[in-house]
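Chemist: Any chance you could fold what I've pasted below:
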Amino acid sequence: MNKFDNENGQEKINEKKQIIKNIINLKKEKNAIILAHNYQPREIQEIADFIGDSLELCIIAEKTDADIIVFCGVDFMAETAKILNPAKKVLLPEIMDTECPMAHQLPPEIIIEAKKENPDAKVVIYVNTLASAKALADATCTSANADKVVNLFDEKTILFGPDNNLAYFVEKRSDKTIIPIPKGGHCYVHKMYTLEDVKKVKAEYPNSELLIHPESSPEVQDVADHIMSTGGMVKHVLNSPVDTFIIGTECDMISRLNIELEKVGKSKKLVPLRADAICNPMKHITLEKIETCLINEKYEVNLDEEIIKKAKVAIDKMLSLNK
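Modeler: Have a look, this model is predicted:
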């Protein structure tokens, strides 16, 4: 590395430090908070006020007294924050390419048609859906509480979407008949995982525990040591006596786990089940975009009032489990 490269590298470090300083000042000036999902890059997680999974961030969004919520995640997450805080300004630092592909697999018309075919069924949909879909649900859920939400209802038949693998996970843990909607609904990241992946990494780390997200395929769930949400993974890794974990979810979950381990002075071996398990829409938010977002107060999330009202009923049903 020559002198020019050293100087250029230091300049970039100084620029990054200045951007972070500006973000901190803007947050204070505007009474704003930054929420970041576990799949955000580490540098975004490090400047967030709160990091979490979908359920944890829903709870925080509902309780915040901030005037502005900057959501570092994908589109449905920012919409959920707006539903829970209709009077607050909710900002998504980037609107291009931050759509969750799975959320868009369940448009309202599919739910409407399924309800016609199953009029006695309750509708439970993953929080990973758009607000227009949530407005048609009896309850929302996350991967952390899906089985508990389904069991809130007396009805034996549940329309559940959009993730078919999470539907499999739920049906195994309830006495309900789960009808997945749409057929084939999935997360493209978790669908990557195969039994061959498990065999390969387990052979390299035979004394490890395999932690699998319930959006993964049934055959991969069935060989996991633990199936859990990302929030569940944080608690388990921090408290388990095991030293090595294979992480079967989006790669930046390892960033979150390392941050939490560093806070308590622990060090553990964290191995991705696949190094290419990357949610591309999560990576389009940058420090520069957060700074610009706070300066210009855009891109603001706006939703129809009637959709907010109906969707909030479904979300509140889920959140009642935590009250």
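
Chemist: CA only for contacts and neighbour counts going forward, please
Modeler: Fine.

Chemist: In the stretch 51-200 of the chain, what residue spans correspond to helices?
Modeler: With DSSP state H, counting those that start in this stretch as the criterion, the stretch 51-200 of the chain has helices at 54-63, 75-84, 108-117, 131-134, 146-150, 164-171, 195-204.

Chemist: and residue 260, what is it in contact with?
Modeler: 234, 238 (C-alpha atoms under 8 Å, 6 or more residues apart in numbering).

Chemist: which element follows the helix or strand encompassing it toward the C-terminus?
Modeler: If you go by DSSP states H and E, residue 260 is part of helix 253-263. Counting by DSSP H and E, the next helix or strand C-terminal to helix 253-263 is strand 269-272.

Chemist: What residues of that following strand count as buried?
Modeler: If you call a residue buried by 16 or more other C-alpha atoms under 10 Å, then strand 269-272 has these buried ones: 270-272.

Chemist: Could you export those residues to TSV, including columns for distance to residue 27?
Modeler: Formatted as TSV, the buried residues of strand 269-272 follow (distance: C-alpha to C-alpha, whole Å):
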residue	distance to residue 27
270	33
271	35
272	34
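
Chemist: for these, which one is nearest residue 99?
Modeler: Each of the buried residues of strand 269-272 was scored against residue 99 by C-alpha to C-alpha, and residue 272 proved nearest at 24.0 Å.

Chemist: Apart from its neighbours in sequence, what residue is nearest the closest one?
Modeler: Leaving aside its sequence neighbours, residue 272 sits nearest to residue 247 (C-alpha to C-alpha, 6 or more residues apart in numbering; 4.9 Å).

Chemist: ok so the one you found is a strand residue?
Modeler: Yes: assigned with DSSP: H, G, I helix; E, B strand; the rest coil, residue 247 falls within a strand.

Chemist: Quick check: the gap between residue 268 and residue 229.
Modeler: 19 Å (C-alpha to C-alpha, to the nearest Å).

Chemist: Next, the second sequence, to be compared with the first:
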Amino acid sequence: MDKELLTQEVLRLKAERQAVILAHSYQLPEVQEVADFVGDSLGLAREAERTPAKVIVFAGVHFMAETAAILNPDKTVLLPDLEAGCSLADSLRPEDVLAWKAAHPEGIVVAYVNTRAEVKALADVCVTSANAVEVVARLPQDRPILFVPDMFLGAHVARVTGRRLHLFPGECHVHAGIREEHLKALLETHPGAEFLIHPECGCGSGCLYLKPDAKMLSTEGMVRYARRAEAREFVVATEVGILHRLAKEAPGKTFVPVKPDAVCEYMKRITLEKVYLSLKEMRYAVGVPEEVAGRARRALEAMVAVG
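Modeler: I've put the predicted structure just below:
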């Protein structure tokens, strides 16, 4: 089936199933085009919570579908490919959090949304890259804080808030691969461009040293900034799937990836054909046991309420 016919069938089945398609900004362009909403983890979580649709097709990775299932226990949440995982989420085990909590009984656990449901259930609050700074800044000053699992995002939050955080040494393999040398090369070839850098990137503070006026932004922050900025050219340090959305929402502007091969193979497992099959066959349903979901829901609802 060609792309045009697949698109028509997806839209037909979506109406027939009374479904909504939520897609992350790193998804393939053709998947983004059939989605009802395209956004970052925070925006997608909010849309999942408020949608009246009976079926949610989640074009993203497994922890995102889990999040939607936790927030919508009475709805069917479908993930078109169960192998669409996350190297960052897989870097942290519940046992790691439990060990820290045992050593710090008064501690607060802040879990990045890129975590498994079992970890969210142990957290006091969940955050996304869009609201992590705001959430951490509000936490009590006299209690130790564990930030899991992304050490680069955690270091960014600590730098901006001035808070001392215990950081788990986890990383996204795609963002960790974006290094200072990649940024430096683009500084020379695009001297007039604005630089947009995701806080998960491995270059971290080194990027800000090389380019002090670079903007550390979540994926949604990049889109908002690009829309309103007067600049016409932007160098973008994150997974390259966002380039489609940036070009669509900020037409007439140029977006250059810091690392053209910064591709998440897990995100790209979701194809238009798999979205079609997911709707046609109602596959694959993602659920979370209520004893886990109930505890994780508190941390997620606190995340959705901020920012």
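
Chemist: returning to that earlier point: what is the burial count for the counterpart of the residue nearest to residue 272 of structure 1 in structure 2?
Modeler: In structure 2, the residue matched to residue 247 of structure 1 (TM-score structural alignment) is residue 236. Neighbourhood size, residue 236 of structure 2 [other C-alpha atoms under 10 Å]: 26.

Chemist: wait, doesn't residue 236 of structure 2 sit right on residue 195?
Modeler: Yes: look at residue 236 of structure 2 against residue 195 with C-alpha atoms under 8 Å: they come within range, at 6.1 Å.

Chemist: What ranges does the stretch 201-323 of structure 1 have for its strands?
Modeler: With DSSP state E, counting those that start in this stretch as the definition, the stretch 201-323 of structure 1 shows strands at residue ranges 209-212, 226-227, 244-248, 269-272.

Chemist: would you turn those into CSV with distance to residue 125 of structure 1?
Modeler: Shown next, in CSV, are these (distance: least, C-alpha to C-alpha, whole Å):
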stretch, distance to residue 125 of structure 1
strand 209-212, 21
strand 226-227, 19
strand 244-248, 23
strand 269-272, 28
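
Chemist: what about these, which gets the closest to residue 122 of structure 1?
Modeler: It's strand 226-227; of those, that one is closest to residue 122 of structure 1 (C-alpha to C-alpha) at 25.1 Å.

Chemist: Can you give me the stretch of structure 2 that that closest one aligns onto?
Modeler: Using TM-score structural alignment, strand 226-227 of structure 1 lines up with residues 215-216 of structure 2.

Chemist: which residues sit against that stretch?
Modeler: Residues outside stretch 215-216 of structure 2 that contact it (C-alpha under 8 Å, 6+ apart): 195-199.

Chemist: at 6 Å what do you get?
Modeler: Stretch 215-216 of structure 2 is contacted by residues 196-199 when judged by C-alpha atoms under 6 Å, 6 or more residues apart in numbering.

Chemist: picking up where we left off before, settle it for me: which of residue 268 and residue 229 of structure 1 has more neighbours?
Modeler: residue 229 (21 against 16).

Chemist: one step back: the residue nearest to residue 272 of structure 1: what's it in contact with?
Modeler: Listed by C-alpha under 6 Å, 6+ apart, the contact partners of residue 247 of structure 1 are 211, 271-273.

Chemist: Please identify which of the buried residues of strand 269-272 of structure 1 is nearest to residue 76 of structure 1.
Modeler: Lowest distance from residue 76 of structure 1 to the buried residues of strand 269-272 of structure 1 (C-alpha to C-alpha) belongs to residue 272, with 25.6 Å.

Chemist: how about that closest one, what's its partner in structure 2?
Modeler: In structure 2, residue 272 of structure 1 lines up with residue 257, judged by TM-score structural alignment.

Chemist: got the buried residues for the helix ranked longest in structure 1?
Modeler: Identified as the longest helix of structure 1 according to DSSP state H is helix 3-30. Neighbour counts using 16+ other C-alpha under 10 Å place 19-20, 22-24, 26-27 of helix 3-30 of structure 1 among the buried residues.

Chemist: what residue of structure 2 matches up with residue 304 of structure 1?
Modeler: Matched to structure 2 by TM-score structural alignment, residue 304 of structure 1 sits across from residue 289.

Chemist: Mean distance between the match of strand 226-227 of structure 1 and structure 1 after superposition?
Modeler: Stretch 215-216 of structure 2, aligned to structure 1 and superposed, deviates on average by 0.3 Å (mean C-alpha distance after the TM-score superposition for structure 1).

Chemist: so which helix or strand takes in residue 36 of structure 1?
Modeler: Element membership for residue 36 of structure 1 (DSSP H and E) is strand 32-37.

Chemist: Quick check: buried residues in that strand?
Modeler: In terms of neighbour count (16+ other C-alpha under 10 Å), strand 32-37 of structure 1 has its buried residues at 32-37.

Chemist: can you name the residues of structure 2 that that strand overlays?
Modeler: Under TM-score structural alignment, the match for strand 32-37 of structure 1 in structure 2 covers residues 19-24.

Chemist: Mean deviation, that stretch versus structure 1?
Modeler: Averaged out, stretch 19-24 of structure 2 is 0.3 Å away (mean C-alpha distance after the TM-score superposition for structure 1).

Chemist: mind checking how far that stretch is from the chain centre?
Modeler: 14 Å (C-alpha atoms, centre = their mean, to the nearest Å).

Chemist: Stretch 135-145 of structure 2 now?
Modeler: Between the centre of stretch 135-145 of structure 2 and the centre of its chain there are 23 Å (C-alpha atoms, centre = their mean).

Chemist: What residues sit buried inside stretch 171-179 of structure 1?
Modeler: For stretch 171-179 of structure 1, a neighbour-count test (16+ other C-alpha under 10 Å) marks 171, 176-179 as buried.

Chemist: and which of those residues is nearest to residue 109 of structure 1?
Modeler: Among the buried residues of stretch 171-179 of structure 1, and counting by C-alpha to C-alpha, the member closest to residue 109 of structure 1 is residue 179, at 16.0 Å.

Chemist: Identify the residue of structure 2 aligned to that closest one.
Modeler: Under the alignment (TM-score structural alignment), residue 179 of structure 1 pairs with residue 166 in structure 2.
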